[in-house]
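> my questions concern the predicted model and sequence given below.
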Amino acid sequence: MTDLLDTTIPQLRARFADRSLSPSEYWLAVEARIAAFEPSVAALYAYDPDDARVQAAASTARWLRAEPLGPLDGIPVTLKELIATKGTPVPLGTAATVLTPAEADSPVAARMREDGAVIFAKTTCPDYGMLSSGLSSFHPLSRNPWNTAMNPGGSSAGAAAAGAAGYGPLHIGTDIGGSVRLPAGWTGLFGFKPSNGRIPIDPYYVGRCAGPMTRTVEDAAFAMATLSRPDERDATSLPPNAIDWMDLDIDVKGMRIGLMLDAGCGLEAEPEVKAAVTAGARQFEAAGAEIVEVGPVMTRGMLDGLDHFWRAKFWGDIRGLPAERRAMILPYIHAWAEKGADVTGVEAVAGFGQTMEMRKAAAQLFSTVDVVLSPTNPVVSYPADWASPTNDPERPFEHIAFTVPWNMSEQPAASINAGFSTSGMPIGLQIVGPRFADLTVLKLSKLFETLTGGIPSWPRPS
């Protein structure tokens, strides 16, 4: 079963096609892994193995007829709880939500069903997706499979835990400040935040996007053909593309790559993180790229302005809740949000204006380099029951300074494993490309994975 769960999507498709493995047989292997590991990592919400068996059987019949629905037919997939699936309540990670079945599939879920993917569960997230943590007032505490005393990060916490634990090859998260890349970095996964609008999402918002979280670059790239099909519900979605997502070869000779080790504000990258990222940059240098040290994009004013804006916006979202329901929100989140009542309209608008300053700074940086490398996360790990790496609601965004500017500038960015700390925890390297250069980021990520050999051994249940 261990070897089977390491199989990539293209490999699975080849075996489905030559009938050496059926989607039903593969699903049973995934189901057994979930049964063994889920009590320890608590990654899933609305898990339905019975329905998954039905979906896998239908896919098996299609493959026997050589009539798969699409590229992901028979591939087990999880969707972050915030990504609506018809008939399943969307609790938004919080006990404060009145549970009502979703009326329709979101764009991501619709694309998965169109292509025959086996959607077997949603994955956990913190209250309103507002933490980089597996802590939630609704879901059980999600944990990092590499060390269950540690945090998987978030807000795509369950997606990261599920991917590292081996619950199939594909998990879809969402990202507005790092919520795909941060947990990918802390769990060793490849997490891809595409250019905003590349993957249609509903509801859409400034900086918000969806992205695949996988064990290999190839699996994320393969899923992009499905995920990037347009959907009219997202007014920010990009036009249909003719990108060959599996064209992953690249020659970096002559490429100018910026190395950013200082985020400009927030938590300073720990020595082990800096060392791993610097070593990663040297891999590209050895392949022929020019590595140049670059300064940060973010400033203290940008990060604090974003904090003021998001507090005010979120307080506006929840202040109308009945008091008894608002009291059910995770205390850390509520303590952070209620300060939004003191933010004036002028301050909130000024805070939002800092997103434009991030765009300007990012554009200026990319006028000097082709690509940027940086840490994904500034710290190696933190306890599973902490709400964030600082665990302080007055310092909630200190860990996102390396990731959030690329949401606001709408640039593609990925996290890929750059090695491990002395404590045995994964360390993420972030690769950032120019706006719309999604394939370039995937190509560079694939090259890095090839140069380093990837992760040879993943966590297993005890």
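Ah, there it is.
> switch to C-alpha atoms for all contacts and neighbour counts from now on
OK.
> tell me the contacts of Asp6?
Going by CA atoms under 8 Å, 6 or more residues apart in numbering, Asp6 touches Gly166, Pro169.
> presented hereafter is structure B, for comparison with structure A:
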Amino acid sequence: MAQIADLTAVELLQHYRRKALSPVEVARDALARKALHEPAINVFCGGAEEDALVMARASEARWSKGEPCGPLDGVPATIKDNIAVKGWTNFKGSAVTSKAPADEDAPAVARMREAGAVFLGKTCMPEFGWKGLGDSPLTGITRNPWKLDRTPGGSSSGGAGCAALNIGCIHLGTDGAGSIRIPGAFTGVFGIKASYGRVPAHPISVMGFLAHVGPLTRTVEDAALALSVIAQPDHRDMTAMTTPPPDYRIGLADGVRGLRIAWSPRLGYVKTVDSDVARLTENAARRFAELGATVEEADPGFTDPLETLVTLWSAGAALALAPFGAEERARMDPGLVAVAEHGAKVGGPAYADAFLYQRNALATRMAEFHTRYDLLLTPTLATTAFEAGRLTPADGRFGDDWIAWTPFSYPFNITQQPAATVPCGLSDEGLPVGLQIVGPYGADALVLRAARAFESAFGWETISAPRP
């Protein structure tokens, strides 16, 4: 039998059915690997190991009677630190937030609990998720398992690090400008943000309609399983879909034959892309033709929507920091404080213009583009993982603003479309590179199907321990 550390969620469930493994064995193994690797990578920030064992024992009892409570029964999982877990503190990566335990589960957490998942702990993130990196004043620097002096990206940094080492199988994250896809690409794992509203959230993010909840996993099949659970409706989110999701595992293996796929290496405006990223993502995009799709190079035809993002993002940061005074802000990440101060100056008409007109114009352009193409492929990021603790690479090629090296991710938060990252190879330095797959709004199953087709045909490398 394979080592527990190598098993996916789907494989664990098969072992439970055959009584070849128990959820308690699996939980103990995951907690042991957490203790072993945590000093090197710093991915956990809260939770209680005894809670995990209690959940595992309850799952074991259900499986012993042949009565699992749901499709995740006994599957180990982690939760990002800005998603509420009842009884656990929701730090949000900050040393100044309330330490009181949450009094209820967030919708996705509630669905996972109902489905029998075993919660290993809360995972690290930058303060209030304001940037695509993995450090915060609360927990310090989270490191990339592929190379410990590099960032894992963010803001779902801890979950991505756990996924890379398979410390748990399903890792719940959030994505407001790329925060699932960025660390997914930097750490060589799969990550997807479904169409906005497909996964309910509560309380709603200060980033509003930019912010998505979704899974980071080692395999596409595990993500499809997770999304089928967490996308169930919840009355607490008035912006969420009220219809149940499909079972995303159905049709997952149907492939991409006959699809029309656009490959856009620079979205028509991106100036700087590292050579390894350009080479590996183009090779990956062209391989979809080997799978039976028609692949053409085509740009969607919009200009960089950075100003729209900054208006919405900074105003959200201002709202997040509104309860905190000067003494508390002095203990916060200075970059977050600067963004919030900028956002406080955004006027109502400017925000409404970005929220209503600019956002709608971009979404309409992409809807028109998808009348010609079923899917859009781009690099996920413009670079591979760089030095941990920095906002941008030290050589200055992206300037000093972190958003400059992730120009491919945030447009599709503005449009609210489903977007995923799949590992597509290693750079000359041995660091993962991600290919982004974008679908029309509502076409979450199609994005998963394309990702699974690529994974099945070409696969990707994994690691079992941090690399120095």
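Received, thanks. In this text the structure is predicted, and so the values were computed from the model without any measurement.
> overlay them and tell me the TM-score.
TM-score for the superposed chains, counting by TM-score structural alignment, normalised by the length of structure 1: 0.94, backed by 461 aligned residues with a CA RMSD of 2.1 Å.
> corresponding residue for Ala348 of structure 1 in structure 2?
Using TM-score structural alignment, the equivalent of Ala348 of structure 1 in structure 2 is Tyr351.
> let me know the helix or strand that that match is in.
Assigned by DSSP states H and E, Tyr351 of structure 2 belongs to helix 348-352.
> mean deviation, the helix or strand following that helix versus structure 1?
Counting by DSSP H and E, the next helix or strand C-terminal to helix 348-352 of structure 2 is helix 359-369. For helix 359-369 of structure 2, the mean distance to aligned residues of structure 1 following superposition is 2.0 Å (mean CA distance after the TM-score superposition for structure 1).
> what sits up against helix 359-369 of structure 2?
Outside of helix 359-369 of structure 2, the residues within contact range by CA under 8 Å, 6+ apart are Pro300, Gly301, Phe302, Thr308, Ile414, Thr415, Gln416, Pro440, Tyr441.
> if we can go back for a sec, contacts for the helix holding Tyr351 of structure 2?
Contacts of helix 348-352 of structure 2 (CA under 8 Å, 6+ apart): Thr311, Leu312, Ala315.
> average distance between that helix and structure 1?
Helix 348-352 of structure 2 sits 3.5 Å off on average (mean CA distance after the TM-score superposition for structure 1).
> return the set of buried residues in that helix.
Using 16 or more other CA atoms under 10 Å as the test for burial, helix 348-352 of structure 2 gives Tyr351.
> look at Ala385 of structure 2 and tell me its secondary structure.
coil (DSSP: H, G, I helix; E, B strand; the rest coil).
> ok, the closest residue to Met1 of structure 1 other than its chain neighbours - contacts?
Distances taken as CA to CA, 6 or more residues apart in numbering place Ala29 nearest to Met1 of structure 1, at 6.1 Å, with adjacent residues excluded. Neighbouring residues of Ala29 of structure 1 by CA under 8 Å, 6+ apart: Met1, Leu4, Leu5.
> output the residues you listed in a markdown table; the columns should cover neighbour count, secondary structure and distance to Gly280 of structure 1.
A markdown table is the format used below for these (neighbours: other CA atoms under 10 Å; DSSP: H, G, I helix; E, B strand; the rest coil; distance: CA to CA, whole Å):
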| residue | neighbour count | secondary structure | distance to Gly280 of structure 1 |
| --- | --- | --- | --- |
| Met1 | 11 | coil | 32 |
| Leu4 | 14 | helix | 29 |
| Leu5 | 18 | helix | 27 |
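> tell me, of those residues, which are also contacts in structure 2.
Using both residues aligned by TM-score structural alignment, their matches' CA atoms under 8 Å, structure 2 keeps these contacts from the contacts of Ala29 of structure 1: Leu4, Leu5.
> tell me which residue lies farthest from the centre of structure 1.
Distance from the C-alpha centroid of structure 1 peaks at Arg65, with 35.0 Å (CA atoms, centre = their mean).
> which residue ranges of the stretch 151-300 of structure 1 form strands?
Ranges of strands in the stretch 151-300 of structure 1, per DSSP state E, counting those that start in this stretch, are 170-175, 190-193, 209-214, 256-259, 290-293.
> hmm, back to that, which of the contacts of helix 348-352 of structure 2 fall in strands?
Using DSSP state E, no member of the contacts of helix 348-352 of structure 2 falls in strands.
> how close does the lengthiest helix in structure 2 sit to structure 1?
Assignment by DSSP state H gives helix 23-41 as the longest helix of structure 2. Its matched residues in structure 1 lie on average 0.9 Å from helix 23-41 of structure 2 after superposition (mean CA distance after the TM-score superposition for structure 1).
> of the contacts of helix 348-352 of structure 2, closest to Ser409 of structure 2?
Leu312 (15.2 Å; CA to CA).
> surely the closest one is in contact with Gln358?
No. Using CA atoms under 8 Å, Leu312 of structure 2 is not in contact with Gln358; the gap is 10.8 Å.
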